[in-house]
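>>> how does the following fold in three dimensions:
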Amino acid sequence: MDNDKERSLIAYNHITYLLNIVSYFTAGLLWIAPIVMNYVRRHEADGTWLATHFDWQIKTFWYSIFFFVIGMILLFISFGGLGISAVMDSGHLAAGSLLFAFLGVAVIGVTVVWHLYRIIRGWIALASNRPVP
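Next up is the predicted model:
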């Protein structure tokens, strides 16, 4: 890979990392843009240290989506259980539903922190011209 191509891909990755961070301030609306961008140009970095950054961001996106959905499912289950417990006047069902709500919020919270960690760690590695593991 020539120097101009490498600089171009480095700048491109800086943009995708930035969009990942900015997506937190747009209620996730920009979250899809960096993943599409990574898929579009990832083949250009094959066999280079930059390929690790494309793969890193793609894996971060998909694992984050997976665990976020799990957290949301847990929350939906808890809301349903709370509704049923209110109708049936069941304290035990309400307690179980609150546990599901706590687990859902915890999974989503850990996912957000993990996502931010991966984006920041990858961006620092990119700024140092190093691959990510």
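
>>> every contact and neighbour count from this point should use C-alpha atoms.
Will do.

>>> longest helix in the protein, please.
For the chain, the helix reaching the highest residue count under DSSP state H is reported as helix 50-88.

>>> now show me the structure for the sequence below, then we'll compare the two:
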Amino acid sequence: MPETDYAAFEPKSEGDRTLMHILYGLHTVAWASMGTLAVIALVLNYVKRSDEHDAVYASHHSYMIATFWWTVLWLVVTSPLWLFFVLPGVVAYTIIGLWYLYRCLRGWLRFSNNRPPY
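Prediction:
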């Protein structure tokens, strides 16, 4: 089994850290753009994750990607509630939105403390 030469990996720059904060920020305020900012951040998460060698950074990219797709899944699953009455749809989407916000803020705070998202 080959050994990994950790000296070959570049240390994380301040720009990498700033980009991660921007991505968390885009995900967090995505509700203001009806999800457009989240899609932009999602694309950047996929691009940056594929080049990532740092386990903490890669796990945060995966965390944001998973949060986005789970949110989309639950929005689609609960969308028929809007057909019955408005109130169940509003309640479901509010709960999903709060969960999304919680996940974004939790991950962002853990990243700020140099900890993995989980």
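
>>> break down structure 2 into its helices, ranges please.
Along structure 2, counting by DSSP H, helices occupy 14-28, 36-50, 55-78, 81-84, 86-112.

>>> any chance of these in TSV, with distance to Tyr118 of structure 2 too?
As requested, the helices of structure 2 are exported to TSV (distance: least, Cα to Cα, whole Å):
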stretch	distance to Tyr118 of structure 2
helix 14-28	15
helix 36-50	17
helix 55-78	8
helix 81-84	31
helix 86-112	8
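
>>> mean neighbour count added to the ones you listed, as TSV?
As requested, the helices of structure 2 are exported to TSV (neighbours: other Cα atoms under 10 Å):
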stretch	mean neighbour count
helix 14-28	17
helix 36-50	17
helix 55-78	17
helix 81-84	12
helix 86-112	16
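
>>> what's the angle from the longest helix of structure 1 to helix 32-41?
Between the axes of helix 50-88 of structure 1 and helix 32-41, defined by axes from the mean of the first three to the mean of the last three Cα atoms, to 10 degrees, the angle is 140 degrees.

>>> quick one: list the elements packing against helix 50-88 of structure 1.
Helices and strands touching helix 50-88 of structure 1, as assessed by 3 or more Cα pairs under 8 Å, 6 or more residues apart in numbering; DSSP states H and E, comprise helix 3-22, helix 32-41, helix 91-127.

>>> now those in JSON lines, with distance to Leu50 of structure 1?
Formatted as JSON lines, the entries for the helices and strands packed on helix 50-88 of structure 1 read as follows, by distance: least, Cα to Cα, whole Å:
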{"stretch": "helix 3-22", "distance to Leu50 of structure 1": "7"}
{"stretch": "helix 32-41", "distance to Leu50 of structure 1": "11"}
{"stretch": "helix 91-127", "distance to Leu50 of structure 1": "8"}
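
>>> and of the ones you listed, who's closest to Val69 of structure 1?
helix 91-127 (8.4 Å; Cα to Cα).

>>> what helices and strands are in contact with the closest one?
Helix 91-127 of structure 1 makes packing contacts with helix 3-22, helix 50-88 when contacts are defined by 3+ Cα pairs under 8 Å, 6+ apart.

>>> and these as TSV, adding distance to Ala106 of structure 1?
What follows is those, written out as TSV (distance: least, Cα to Cα, whole Å):
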stretch	distance to Ala106 of structure 1
helix 3-22	21
helix 50-88	8
